[in-house]
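Got a predicted structure here, sequence first:
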Amino acid sequence: MASAREWEMLWFHSHFEALTTTCHGDAWQAFVTAAMSSQHGGAFIQVDPAGRGDQGCDGYVDGLMFACYGAKSPSDRIVQDKIDSDLNKARTHWGHLMERWAFVYNNAAGLPVMAGKKLADLRRSHLPNLSVENWPPEVLWRECLRELDRDDLVRLLGAPPAPDPAAATYISQCIRSLARTRLSPEIGPVPMVPPGKIECNNFSDATSSLIKEYEPHTHHVRHYFKMASPGEHYQVSQNLKFRYTALKATLDGSDAIFHKLVDEIKEDAFSSEPQEFEREYLSAALLVTTHFFETCIIFESPKAANVPAE
């Protein structure tokens, strides 16, 4: 089992990776600059683009210039143009101050192929006194966020769940909230998910570890259902299946879907409750989501993922 600090860092890392799939445009630049400001304090310079524009500077600290790009569906041509435009403007207006130029983007899967080649070419071109750097989300995490104090991470990513399993009262409140929507009076068995489900859904390492850390505690949820009214488990599983299907149509990536499910369950169950127990609420919602990841039809199973398309 992870220590309390390790557990919190797992959650911060997993939540960050989910955020990168939903944070676009100006919101992505605002997140990056907030993270860098937290790390570097007064040494970090943020430029207001009003008036003359930022002249290629999305942030600057100690010789390192940032160009932020947070497209939802990046086009190869547009990304190449963005790299050329931002680098040329930065060299024109800030060149005497720059030692490193970093292209910071939100797509953990990487850049479109020709945009990647553009960066590779720039790195090999040996621009005078300038290092060109490729910063996907994992580099931003490694270079900046994982070095931040806990208070800064909470401000950027929200408070993590409590490290211990939530109390039974919070678990039952989550489940009762999900059970309020009556979808079908029929009761049916919910199949166990086969081994390999985490891997086939392409969760990040951080989210995979988060789920595995909570799996040993899902017996608390199973105990609740042993005492629950007939059909409640089926009712809740169908509710979550509906939510999962809707989120899958609008979000990119399993990390984002998993965290959004947790957030929705917490909000539905505890929106009117005192906020002093926020971490316990989040722990309960995470525990319930993990249980239904294991035992109901949300996310893809290895068998379904391997069925060839017709």
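Everything's here; your move.

From now on I want contacts and neighbour counts done on CA atoms only, so please keep to that.
Will do.

Okay, helices next: where are they in the stretch 101-250 of the chain?
With helices called from DSSP state H, counting those that start in this stretch, the stretch 101-250 of the chain shows them at 113-124, 137-143, 150-157, 168-179, 197-200, 205-214, 219-227, 232-250.

Distance to Gly25 added to the ones you listed, as TSV?
Compiled in TSV, the helices of the stretch 101-250 of the chain are given as follows (distance: least, C-alpha to C-alpha, whole Å):
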stretch	distance to Gly25
helix 113-124	18
helix 137-143	15
helix 150-157	17
helix 168-179	34
helix 197-200	30
helix 205-214	24
helix 219-227	39
helix 232-250	17
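
Included below, for side-by-side comparison, is a second structure:
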Amino acid sequence: MMDELQRSIYVDRFRVAFHTLKGTTFQDWFVRLAGYAFGPDFEEVRPYGPHGDLKCDGRRISTGSVFQCYAPDAMKEAALIAKVEEDFHGARVHWATSMQEWVFVHNDGRGLPPNAVQQLDMLRKTHNPLQIATWSEPELFSLAMGLDLPSLQALFGPAASIAIVDRLVMSDLVPIIEALQRQEPNPSDPPLTPPSAEKLEKNALSEETGLFLRIGRRKSALVDTFFRKSPRPDLGERIAEAFRLRYAELKAFDLPADTIFKHLQDYAGFNGEPKRQGAALAILTYFFDSCDIFEDPIAVGAS
């Protein structure tokens, strides 16, 4: 069974995949997701020969659904409308005997522009009773989070559980601490820049981030013991200062608090096998609580 920490990790990985994958990479990811969600009821259709994929990236047999993906680097209305016209009418020709629903899967979580929505409405009226639907972040999120744990592991990789965090011992912290000691500035990291004149309103952290912190605190005492027993008394403070600097760099960009937390997770080494993820979470939580990174949201009614 999946616990709440694993679920939060998979929620985060879904969002990263949805918002970063483009083009055929997004299409391949959707096909894998649909395959795990629908099992043998879903058939991938791959391009072959001069006719390509016949305007179908995959289909669901029981519902007669034909799926077509579109995930450009930037959504442009004219190109989008042309894509819908070409793919819909192409699918109608090639899959006429089996298609009962056409599903346009796209990567713009903000929704489609109005002229494209009107175009889809016109197609619905013209080709009734054929069903026409659009799937984006909400539909794909529902599909992903309905998967069982083995399917999520196959799609997104392993994730630390609460039980793994609870079983952490001192030696599990060593690889993360050593990596943080060796951390050199990353050329791809945002450089220090002065804050903008107008700061974004202070954001509270989301429930998912709050959950990460609550579970990480289960091992904060272990991290504290590690630094108190270290032969280098300044080790904890040196790493704390590195976190402060990284936080300042990110905050200067007026990034939302959850985005900053995600960058700090990456900085702490929240990747690899589950035990390493658990150790990184415990260490990040320790420094979240013990050094001046992030600010508590202002309580309602506070002056």
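Received, thanks. Fair warning: this is a prediction, and the values are worked out from it, not measured in the lab.

Mind checking the TM-score on these two?
Aligned and superposed, the two chains score 0.72 in TM-score terms (TM-score structural alignment, normalised by the length of the second structure); 274 aligned residues with a C-alpha RMSD of 3.8 Å.

picking up where we left off before, please convert the helices of the stretch 101-250 of the first structure to a markdown table, extending it with distance to Ile45 of the first structure and mean neighbour count.
Converted to a markdown table, the helices of the stretch 101-250 of the first structure look like this (distance: least, C-alpha to C-alpha, whole Å; neighbours: other C-alpha atoms under 10 Å):
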| stretch | distance to Ile45 of the first structure | mean neighbour count |
| --- | --- | --- |
| helix 113-124 | 24 | 15 |
| helix 137-143 | 17 | 16 |
| helix 150-157 | 18 | 16 |
| helix 168-179 | 44 | 19 |
| helix 197-200 | 41 | 18 |
| helix 205-214 | 31 | 19 |
| helix 219-227 | 49 | 14 |
| helix 232-250 | 35 | 18 |
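
Nearest to Gly70 of the first structure among those helices would be which one?
Nearest to Gly70 of the first structure, of all the helices of the stretch 101-250 of the first structure, is helix 137-143, at 10.6 Å by C-alpha to C-alpha.

Can you tell me what sits against that closest one?
Residues outside helix 137-143 of the first structure that contact it (C-alpha atoms under 8 Å, 6 or more residues apart in numbering): 13, 17, 20, 104-108.

Scan those and report the most crowded one.
Sorting these by how many neighbours each has (other C-alpha atoms under 10 Å) puts Asn106 first, at 28 neighbours.

pretty sure that residue is touching Trp28, no?
Yes. Taking contacts as C-alpha atoms under 8 Å, Asn106 of the first structure lies within contact range of Trp28: 7.4 Å.

Could you provide the contacts of helix 137-143 of the first structure in TSV, with additional columns for distance to His217 of the first structure?
Shown next, in TSV, are these (distance: C-alpha to C-alpha, whole Å):
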residue	distance to His217 of the first structure
His13	21
Glu17	24
Thr20	28
Val104	38
Tyr105	36
Asn106	33
Asn107	33
Ala108	30
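
Specify which member of the residues you listed is nearest to Ala35 of the first structure.
Checking the contacts of helix 137-143 of the first structure one by one against Ala35 of the first structure (C-alpha to C-alpha), the nearest turns out to be Val104, at 12.3 Å.

show me the contacts for that closest one.
With contact set as C-alpha under 8 Å, 6+ apart, Val104 of the first structure has these partners: 66-69, 134-137, 140.

Recalculate using a threshold of 10 Å.
By C-alpha atoms under 10 Å, 6 or more residues apart in numbering, Val104 of the first structure lies in contact with 28-29, 32, 58, 66-70, 133-137, 139-140.

Show me what it lines up with in the second structure.
Matched by TM-score structural alignment, Val104 of the first structure corresponds to Val105 in the second structure.

Now do its match against Arg228 of the second structure, distance only.
53 Å (C-alpha to C-alpha, to the nearest Å).

cool, and Phe156 of the second structure?
Phe156 of the second structure sits 36 Å away from Arg228 of the second structure, going by C-alpha to C-alpha.

same check, this time on Pro158 of the second structure
32 Å.

With Thr25 of the second structure instead?
Thr25 of the second structure sits 47 Å away from Arg228 of the second structure, going by C-alpha to C-alpha.

likewise Glu101 of the second structure?
Distance of Glu101 of the second structure to Arg228 of the second structure, given as C-alpha to C-alpha: 63 Å.

just Val103 of the second structure next, same as before
Distance of Val103 of the second structure to Arg228 of the second structure, given as C-alpha to C-alpha: 58 Å.

what do you get for Arg217 of the second structure?
With C-alpha to C-alpha as the criterion, Arg217 of the second structure and Arg228 of the second structure are 17 Å apart.

Could you do Arg46 of the second structure as well?
Per C-alpha to C-alpha, Arg46 of the second structure is found 58 Å from Arg228 of the second structure.

And for Arg146 of the first structure, the neighbour number?
Arg146 of the first structure: 15 surrounding residues under other C-alpha under 10 Å.

That one and Ser38 touch, don't they?
No. Arg146 of the first structure is beyond contact range of Ser38, at 11.5 Å (criterion: C-alpha atoms under 10 Å).

Need the residues touching each of those two.
Listed as contacting both Arg146 of the first structure and Ser38 by C-alpha under 10 Å, 6+ apart are Leu153.

ok, Phe287 of the second structure - contacts?
Going by C-alpha under 10 Å, 6+ apart, Phe287 of the second structure touches 220, 223-224, 236-237, 239-241, 243-244, 293.

Kindly report the same for Met145 of the second structure.
Counting by C-alpha under 10 Å, 6+ apart, Met145 of the second structure touches 7, 10-11, 14, 37, 152.

Try it again at 7 Å.
Residues near Met145 of the second structure by C-alpha atoms under 7 Å, 6 or more residues apart in numbering: none.

same deal with Phe203 of the first structure?
254-255.

Roughly how far does it sit from Ala256 of the first structure?
Distance, Phe203 of the first structure to Ala256 of the first structure, using C-alpha to C-alpha: 9 Å.

Just give me how far stretch 278-289 of the second structure sits from the chain centre.
From the chain centre to the centre of stretch 278-289 of the second structure is a distance of 20 Å (C-alpha atoms, centre = their mean, to the nearest Å).
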